[in-house]
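Student: Got a sequence here, can you model it:
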Amino acid sequence: MPGLVHVVDDDASFRTAIERRLKLAGYDVATYATAEDLLDADPDDMQPGCILLDVRIPGMSGPDLQGRLIARGSTLPIIFLTGHADTPTTVRAIKAGAEDFLTKPVSSEQLLEAIARALERQNTARAQRGKLETFRTRLATLTQRERQVFDLIVRGRINKQVAHELGTTERTVKAHRHQVMEKMQVHSLAELVSVAERLGMLET
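Tutor: Got it, this is the predicted structure:
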């Protein structure tokens, strides 16, 4: 199955029509009449999926639900559906990370393309998070001195400067540098700098 689509809309006939359309395209579908129903269901964002969310639903609005999901740490992509295009709402939702904004009535082609894009981006983001986790795990294996050497070499210091700053010999720095490369599983300084950037180590 390509993924699970959560449809949140207060219009029962619309939910039924969308569910039929998506199931024909091979998706699993879960439908909800209100934002609260979706929050109660607490959808799992570890499996491929996205949320099709009506902007104007009774009770909690679509953008408010988006805010609640973000606060919960949900990474499920959200595609908004609206009967009335309203620029401020669109801008607010997109700024908060909405994947797409579709105006009803939406064609099957447009809808399926938006869902495919959302799932593709979710997949890419998940792979990047996995990579980051791997880098963090490797970083945690460094000794305190190896970590100091790492910090200095990714900021452009040469071995001689590192040795001077840490009050040790160039030979010792070379040995630590070798260990850092081994433990971080990189083959060049450029790769090591790239890892440091992704871990946010070069922001200060």
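
Student: From now on I want contacts and neighbour counts done on CA atoms only, so please keep to that.
Tutor: Noted.

Student: and the spatially most central residue of the chain, what is it in contact with?
Tutor: In the chain, the C-alpha nearest the mean C-alpha coordinate belongs to A125, at 4.3 Å (C-alpha atoms, centre = their mean). Contact analysis of A125 by C-alpha atoms under 8 Å, 6 or more residues apart in numbering lists nothing.

Student: What is the subsequent helix or strand relative to the helix or strand hosting it?
Tutor: If you go by DSSP states H and E, A125 is part of helix 108-139. Once the chain leaves helix 108-139, the next helix or strand it forms, by DSSP H and E, is helix 144-153.

Student: Strands of this structure, start to end?
Tutor: Under the criterion DSSP state E, the chain contains strands at 4-8, 28-32, 49-54, 78-82, 100-103.

Student: just the ones you listed: most buried one?
Tutor: Of all the strands of the chain, strand 49-54 has the most neighbours on average by mean count of other C-alpha atoms under 10 Å, namely a mean of 26.

Student: this one next, for a side-by-side:
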Amino acid sequence: MASDPRIALVDDDAAVRDALKWLFASRGHSVASFESAAALLADRDPSRFSCLVLDLRMPGMGGMELFQTLVGRGYCPPTLFLTGHGDVPQAVAALKQGAVDFLEKPFDDNALVSLVENCLSLDTERRGAWERRRQIERRLGDLTPREREVMALFLDGKLNKQIADELDISMKTVEVHRARVLEKMGVKSAVELANLLKELD
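Tutor: Sure thing, here's the model as predicted:
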């Protein structure tokens, strides 16, 4: 069993938490369980988990509000909701906002484990893309305001002389800025840079 839990379970019902911890342990997965949304948010880093299993209806902050809070923070792991029958419309709304799926209580154990394992696989794919975006954004953040101006113009297809005229600087200065932009962004050409920035779209 993994020593560092990849699954986070948030449910205010202790009996549900205990039952699901046992279920996941029986399938080789370790779980960190939390009695409330606030408890998860107080964790050292909720985004470290690879799957979130959230009860939709809880005292205080509910599962939907917790999910929206985590999405607003940056990376939100693939999320499943556990719902009562009357909460299905809200669960469907969560799907539209990026949740992976929901299960109505009482649910089938095998169905839940299967969905969680799908989330664990999905996390690997999503987290890689998210880390890549963060890396590109960090590189962009290292550019000076002038380097950003030069970059925008050469990505617009303008020649060095046109950029120099537009910014009222020498062609040599444009060349220096252009070279620094490519170096900081980790690419060798404007085409490579354009393709890199498309990953942020």
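
Student: hmm, back to that, once aligned, what mean separation remains between the helix holding A125 of structure 1 and structure 2?
Tutor: In the superposition with structure 2, the average deviation recorded for helix 108-139 of structure 1 is 3.0 Å (mean C-alpha distance after the TM-score superposition for structure 1).

Student: can you pull the buried residues of that helix?
Tutor: Buried positions in helix 108-139 of structure 1, judged by neighbour count with 16 or more other C-alpha atoms under 10 Å: L111, L112, A114, I115, A118, L119, Q122, F135, L139.

Student: same deal with stretch 61-72 of structure 1?
Tutor: For stretch 61-72 of structure 1, the neighbour count (16+ other C-alpha under 10 Å) marks S61, G62, P63, L65, Q66, G67, L69 as buried.

Student: contacting residues for the fifth one?
Tutor: Translated: Q66 of structure 1. So Q66 of structure 1 contacts I78, A93, A96 (C-alpha under 8 Å, 6+ apart).

Student: show me the contacts for the residue lying farthest from the centre of structure 2.
Tutor: Taking C-alpha atoms, centre = their mean as the measure, the residue most remote from the mean C-alpha position of structure 2 is S170, 42.3 Å away. Applying C-alpha under 8 Å, 6+ apart, we find S170 of structure 2 in contact with A164.

Student: what does G59 of structure 1 give?
Tutor: Applying C-alpha under 8 Å, 6+ apart, we find G59 of structure 1 in contact with T34, A35.

Student: Recalculate using a threshold of 10 Å.
Tutor: T34, A35, E36 (C-alpha atoms under 10 Å, 6 or more residues apart in numbering).

Student: ok, of those residues, which come out buried?
Tutor: T34, A35.

Student: Kindly provide the distance from the residue nearest to the centre of structure 1 to S108 of structure 1.
Tutor: A125 of structure 1 is 26 Å from S108 of structure 1, where distance means C-alpha to C-alpha, to the nearest Å.

Student: Likewise for L119 of structure 1?
Tutor: For L119 of structure 1 relative to S108 of structure 1 (C-alpha to C-alpha), the value is 16 Å.

Student: before we move on, what about T75 of structure 1?
Tutor: From T75 of structure 1 across to S108 of structure 1, the span is 25 Å (C-alpha to C-alpha).

Student: Map M181 of structure 1 onto structure 2.
Tutor: The equivalent of M181 of structure 1 in structure 2 is L182 (alignment by TM-score structural alignment).

Student: That match: how many residues sit nearby?
Tutor: Applying other C-alpha atoms under 10 Å, we find 17 residues neighbouring L182 of structure 2.

Student: who's in contact with the residue lying closest to it once chain neighbours are set aside?
Tutor: Nearest residue to L182 of structure 2, sequence neighbours excluded (C-alpha to C-alpha, 6 or more residues apart in numbering): K188, at 5.9 Å. K188 of structure 2 makes contacts with A179, V181, L182, as judged by C-alpha under 10 Å, 6+ apart.

Student: can you tell me which residues contact the first one?
Tutor: Applying C-alpha under 10 Å, 6+ apart to A179 of structure 2 gives the contacts E147, M151, T173, M185, V187, K188, S189.

Student: Right, I'll call it a day here.
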